[in-house]
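Chemist: Would you be able to build a 3D model of this:
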Amino acid sequence: MGDKLFGTDGVRGQANSWPMTAELALKLATAAGRYFRRDKQEHRVVIGKDTRLSGYMIENALTAGFTSTGMNVFLLGPVPTPAIGYLTHSLRADVGVMISASHNQATDNGIKFFGPDGFKLSDEAEEAIEELMRNGVSLAAPENIGRAKRIEDARGRYVEYAKTTFPYRRRLDGLRIVIDCANGAAYRTAPEVLWELGAEVIPVGVDPNGFNINKNCGSTHPETAAAKVVETRADIGICLDGDADRVVIIDERGNVADGDQIMGLIAGRWADEGRLAGGTLVATVMSNLGLERHLEARGIALKRTAVGDRYVVEAMREGGHSLGGEQSGHIVMTDYATTGDGLIAALQFLAGMVETGKKASELARVFEPVPQKLINLRYQPGKEPLETDEVQAAISAGEEALGSNGRLLIRKSGTEPLIRVMGEAMDPALLDSVLGSVVDAVRRAS
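Modeler: Below you'll find the predicted structure:
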């Protein structure tokens, strides 16, 4: 096992192929179990999953690995990723695990770890676990093997907590809400929360079969929910991804608002209420230049990080900031959650509608975005397109052409074999020309 396992969001790959095999999951859990053992009588791990068929296989392998090191396993079943962060801390567990490939296709899967504080692991912790996998670990004595127990009310515990993040004594009465759960982990929790708060709920993507997660639905395909919003004359649409840590909003006209617009709205409202810690929003290098200009005009600072919500959270914790996220819809609010939470972010947007009486369309467009394009290019594993002279020359020429009127961001995905080519410029024709040259060079090198 010479290759690095952990990417920007845990371990991820195609199910039943390295590294996402039952054998690897067992070894990973054994190493993690040994790493998280504490000097106390009982050791606990909570394991949740989304709705992919391969989740059963990986859940069983992880359970075997953890119990072999003396860890007691609490199985939560299908729950959103943010519920793992919450319940790891609530159940006083040593470690939490989410089995999910988030927004990826159903044939992929992944394993994400959370520490006892409910936050995702640091690079150092992940490296230590990989080192244990390489060197091997000692197993528990027969009398010290762990037990496994299913927690039947895990979903209900998260539902009750999510409702507490909505303003006290406020309700969603009179609002017709389309909620698209991407046939994923929140297919029961999200509609329940909205209904219990008083909304008329129109569910989409709530019939998982193991194969249809994220398929033509959810935050990666918001057109499905947008059509339903227009058809039913709903007040708003909410689109989650497969593990419900992302969200995009659809207004009553069917227009989509991404994470940048949602963050811009929440940042402004929290700043007005004196709740925005440090007067700062933390976002990644992918966030639109229009968001940065909007925040600057409001007297709000923008701190940028590398791509990945874990890096956003690290910067938030280091700086004591309360709001951060990604353009893709990961919205992190440390007052409420330890990771991105699509449902709780949506509740903050709904709170704005309830408290101001404004329509979704009046809140979902807080700034005019600078024209931006993102192109994803698949490459063959083992190749390094970005290291070739031709690609580097195309990038340098593109940056020179854009000058101070735009920017380029070219990077490898941390979760898939993709090169992500992103550009921004006020001149759309120039942007198309620059991106075309870079894309052609990457394709030749892939």
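Chemist: drop to CA atoms for contacts and neighbour counts, all remaining ones
Modeler: Will do.
Chemist: Quick check: V229 vs P208, distance?
Modeler: When CA to CA, to the nearest Å is applied, the distance between V229 and P208 equals 21 Å.
Chemist: how about this one, so we can line them up?
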Amino acid sequence: MGRLFGTDGVRGVANEGLTAELALGLSVAAAHVLGEAGAFEGHRPVAVVGRDPRASGEFLEAAVIAGLASAGVDVLRVGVLPTPAVAYLTGALGADFGVMLSASHNAMPDNGIKFLARGGHKLDDRIEDAIETHYRKHSLGSEDWNRPTGAAVGRVREYTEGFDKYVAHLIGVLPNRLDGIKVVIDGAHGAAAYVAPEAFARAGAEVVHTLGAEPTGLNINDGVGSTHLDRLQAAMTEYRADLGIALDGDADRCLAADADGNEVDGDQIIAILAVAMKDAGTLRRNTAVATVMSNLGFKLAMEREGVDLVETAVGDRYVLEAMKEHGFALGGEQSGHVILLDHATTGDGTLTGLMLGARLAATKQPLADLAAVMTRLPQQLINVKGVDKSRVNTSVELAAAVSEAEAELGSTGRVLLRPSGTEPLVRVMVEAADPVQAESVAQRLAEAVRTHLG
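Modeler: Predicted coordinates:
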């Protein structure tokens, strides 16, 4: 049996791989591991529980709450709120841990369970392994536990103040108001469908149009959100907006569009915020953190702007680990996960969008001009399926093909071969100043992968 926890909690098709029984059992295990971690005499563990609007979130939330309360944990049920809101409330309310039910940008049939440690921080592998071990022992009947009874069982309370408390937090950390900025917001029919428009309006922006703002439980990420930018891009010129924001299902990522409908990706957003924070003196250690998949144009821009860059493996958890270890304030991914560690413990799409809006308002510059701080080099990405991805770094023949490609590209391009973490495939990424060259080199390397790893 494989490991239950993936790179971002436990995910699966709801009621198939991710059942109510699994949700209940994992919650009991988490109650013991996370609740007892902060236990002291007379203390009752408290957990914050939230979800995105997926229909399956209703029964999974009930199972999670039942598991927690049966293990003696008091529950603050915050309802439909973004992942970063649940993380913030876990810390702000002094809870022992948090639970978020969401499958992020995945399609509606999927769902997931993400546990957050005290303070709203992601769990490290050691804690996830402890929860999984406890769950497996209990589910197999080989380990009994003392079930609380009477007044010792957990109590469940609706915490309706969570929405306003989170929005007030977002407004409170902005460097300036957004007065005069016209915004289009795509909430992906997800967890921030109501939060994001409210936050922008309270910050002073004029929300001229919303997309993906009518969640039914069945339409999350369906043709909207950060993985489907076309409707947002079209709306920019139609509504003559200054800034377009696209969130994903749980609103931990954000992509943007400028007044002409051009995409502004995560690399560009981080570049804009890095310059803004450097100007404000809040870019700690004068450093931004990004992954090896960030566009080479981003790296060149940071060099030109005098900002140091730390690169990590792909995944926002690795970005966050580097930021926490070295005390950096800004990091993220091209996909739109942007972490502002002074104000959030995880990626926060709404906060990212608000910070972009604040920069527009402060500089009086169009988003296109701000995004021009970096030039995206043409990037070709090919997924080569059905190969032995374990030999990517050991194949002598493949290494020779990569060396030949790198020599051809010189200092104006780069090559990255990366095995997928979840699928039997290898990702071939090539960047070059000339798009024709980038495609040619990528196709040649993809064929080399098929030949030598097939």
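Chemist: What does the TM-score come to for these two?
Modeler: With the length set by TM-score structural alignment, normalised by the length of structure 1, the two chains reach a TM-score of 0.92; 437 aligned residues with a CA RMSD of 2.3 Å.
Chemist: who's more crowded, V229 and P208 of structure 1?
Modeler: Just comparing V229 of structure 1 and P208: by other CA atoms under 10 Å the higher neighbour count belongs to V229, 26 against 19.
Chemist: What's the match for that one in structure 2?
Modeler: Superposed on structure 2 with TM-score structural alignment, V229 of structure 1 falls opposite M236.
Chemist: can you check M353 of structure 1 too?
Modeler: Under the alignment (TM-score structural alignment), M353 of structure 1 maps onto L360.
Chemist: again with V193 of structure 1
Modeler: V193 of structure 1 maps onto A199 in structure 2, with residues paired by TM-score structural alignment.
Chemist: Do you have the helices of the stretch 51-200 of structure 2 handy? List them.
Modeler: When assigned using DSSP state H, counting those that start in this stretch, the helices of the stretch 51-200 of structure 2 occupy the ranges 56-70, 83-92, 125-139, 162-172, 195-202.
Chemist: same question, the stretch 201-350 of structure 1
Modeler: Listed in chain order, the helices found in the stretch 201-350 of structure 1 under DSSP H, counting those that start in this stretch are 223-232, 259-272, 289-297, 309-319, 342-356.
Chemist: Could you list every helix and strand in contact with the fourth one?
Modeler: It stands for helix 309-319 of structure 1. In terms of contacts (3 or more CA pairs under 8 Å, 6 or more residues apart in numbering; DSSP states H and E), helix 309-319 of structure 1 is packed against strand 280-284, strand 301-305, strand 323-325.
Chemist: residues in structure 2 aligned with it?
Modeler: Counting by TM-score structural alignment, helix 309-319 of structure 1 corresponds to residues 316-326.
Chemist: what sits against the residue nearest to G324 of structure 1 when sequence neighbours are not counted?
Modeler: Across the structure, with CA to CA, 6 or more residues apart in numbering as the measure, the residue nearest G324 of structure 1 apart from its sequence neighbours is V282 (4.3 Å). With contacts defined as CA atoms under 8 Å, 6 or more residues apart in numbering, V282 of structure 1 is in contact with 302-305, 312, 315-316, 321, 323-325.
Chemist: Turn those residues into TSV, columns for distance to F74 of structure 1.
Modeler: Formatted as TSV, the entries for those read as follows, by distance: CA to CA, whole Å:
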residue	distance to F74 of structure 1
L302	39
K303	37
R304	37
T305	34
V312	29
A315	31
M316	30
H321	32
L323	30
G324	30
G325	29
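Chemist: Kindly indicate the member of these with the most neighbours.
Modeler: Most crowded among the contacts of V282 of structure 1, counting by other CA under 10 Å, is G325 at 33 neighbours.
Chemist: coming back round to it: of all the helices and strands packed on helix 309-319 of structure 1, which lies closest to S413 of structure 1?
Modeler: With CA to CA as the criterion, S413 of structure 1 lies closest to strand 280-284 of those, at 13.9 Å.
Chemist: Between helix 309-319 and the closest one, find me the angle.
Modeler: 150 degrees (axes from the mean of the first three to the mean of the last three CA atoms, to 10 degrees).
Chemist: What range does strand 280-284 of structure 1 cover in structure 2?
Modeler: Using TM-score structural alignment, the partner range for strand 280-284 of structure 1 is residues 287-291.
Chemist: related to what we said a few turns ago, which one among the contacts of V282 of structure 1 gets closest to H89 of structure 1?
Modeler: The nearest one, if we look at the contacts of V282 of structure 1 relative to H89 of structure 1 and count by CA to CA, is M316, at 18.9 Å.
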